[in-house]
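Trainee: Need coordinates for the below:
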Amino acid sequence: MSAPTVHAIHIAPARRLPTRSVPSVEAEAGRGLVGDRYHGTRHRHVTVQTLPALAEAGAALGTPVEPGSTRRNLTLTGGTLPTRPGERIRVGGVELEVVRISAPCRLLDDWIGPGAMKAMHGRGGTTFRLLSSGTISVGDEVELA
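Mentor: All right, here's what the predicted structure looks like:
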């Protein structure tokens, strides 16, 4: 079985602004993703979700859920994301540590449609802090715990 890879990367320059897809992003240890609204925050550096979780949410909602619409930074092709604080993954050469499970954003019903927040419950991914710096690119392999 092959390792999951980064399917998509999304960043938003400020709260409530739409995310934009980028082919790669600079990750700064202890700071976050350069150009993202959470860059410089203490712990919430990167949010990660998986395509299978989006497919499940889309099935529950009755309409596809696109990676950028959930406001998560990284979308992986598959795998099971760790959820316990302190667990780690590696994306390309960048090491990330779990902070917590990501709760669905209240804006999902506005961005995707009524019921989207409920459909994403339990499928919202994981919030990580960055332990190392480097470039994260679409196609990078991901080492899950």
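
Trainee: hey, let's count contacts and neighbours off CA atoms from now on
Mentor: Noted.

Trainee: How many neighbouring residues does the closest residue to residue 67 other than its chain neighbours have?
Mentor: Spatial nearest neighbour of residue 67, excluding adjacent residues (C-alpha to C-alpha, 6 or more residues apart in numbering): residue 75 at 6.4 Å. By other C-alpha atoms under 10 Å, 26 other residues sit near residue 75.

Trainee: compare with the first, here's sequence two:
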Amino acid sequence: MPEIVQLLASPSHRYVGRPADGPLPAPPGELVDEIRIRAGLGVVGDRYFGKEAHRQASVTVIARESLPPGAGLVEVRRNIMVAGLAVDDLVGAVLTLDSGDGPVRLLVRRAAHPCAWMDVMVGPGTWKALRGKGGVRCEPLDDGVLRVGPVAVTVRR
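Mentor: Okay, here's the model as predicted:
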């Protein structure tokens, strides 16, 4: 059964400027056990919540299988890490996740391309290795809550 492995709601950008200069400090409490999603707005408490320019891409999802061992959401800056689900193949689909509090539908709009920061934060070669496997950017269609743990998944194309 697929599972939600990690959840991130970060109020600030960490990757500003050149990767060689290093990231800004991580705010406390970024990794959480649950996130609240609002339709058309994103993840409550996240840096992209309610931002007009990001409404169609306010929730990001990545597959654990795409990442090297030890890498997590703090490094790749996605909101949801899942295991057992090939998210990169879902562009154009409606992905429904239900971790026990009711279904949350996400319209998978486009790929979430990795950036040069990955070579600094995860390790040399990660930027190139994640091309085509950097996750997806989604528009939330429902209000709801997602939690770490087993998740029921439905995909409608």
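
Trainee: Can you give me the TM-score here?
Mentor: The TM-score (TM-score structural alignment, normalised by the length of structure 1) is 0.83; 135 aligned residues with a C-alpha RMSD of 1.8 Å.

Trainee: Which helix or strand contains the residue nearest to residue 67 of structure 1?
Mentor: Element membership for residue 75 of structure 1 (DSSP states H and E) is strand 74-76.

Trainee: can you tell me what part of structure 2 that strand aligns to?
Mentor: Using TM-score structural alignment, the residues of structure 2 aligned to strand 74-76 of structure 1 are 80-82.

Trainee: And that stretch against structure 1, how far off on average?
Mentor: Comparison of stretch 80-82 of structure 2 with structure 1 after fitting gives an average deviation of 0.5 Å (mean C-alpha distance after the TM-score superposition for structure 1).

Trainee: Quick one: distance of that stretch to the chain centre.
Mentor: Centre-to-centre, stretch 80-82 of structure 2 and its host chain are 6 Å apart (C-alpha atoms, centre = their mean, to the nearest Å).

Trainee: and what of stretch 85-100 of structure 2?
Mentor: The chain centroid and the centroid of stretch 85-100 of structure 2 are separated by 12 Å under C-alpha atoms, centre = their mean.

Trainee: What's the biggest helix in structure 1, counting residues?
Mentor: helix 51-61 (DSSP state H).

Trainee: got a list of contacts for it?
Mentor: Helix 51-61 of structure 1 has contacts (C-alpha atoms under 8 Å, 6 or more residues apart in numbering) with 64-67, 75-78, 115-116, 119-120, 123-124.

Trainee: all strands of structure 1, in order?
Mentor: Using DSSP state E, the strands found in structure 1 span residues 6-11, 20-21, 24-28, 32-33, 46-50, 74-76, 88-91, 94-101, 126-130, 134-137, 142-143.

Trainee: need the ones you listed in TSV with distance to residue 58 of structure 1, can you?
Mentor: Formatted as TSV, the strands of structure 1 follow (distance: least, C-alpha to C-alpha, whole Å):
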stretch	distance to residue 58 of structure 1
strand 6-11	17
strand 20-21	20
strand 24-28	26
strand 32-33	27
strand 46-50	13
strand 74-76	15
strand 88-91	26
strand 94-101	20
strand 126-130	18
strand 134-137	25
strand 142-143	24
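
Trainee: Residue in structure 1 paired with residue 46 of structure 2?
Mentor: Using TM-score structural alignment, residue 46 of structure 2 sits opposite residue 36 in structure 1.

Trainee: Go ahead and confirm its match touches residue 15.
Mentor: No - if you go by C-alpha atoms under 8 Å, residue 36 of structure 1 and residue 15 don't touch, sitting 9.4 Å apart.

Trainee: Could you check how far the match of residue 46 of structure 2 is from residue 71 of structure 1?
Mentor: 11 Å (C-alpha to C-alpha, to the nearest Å).
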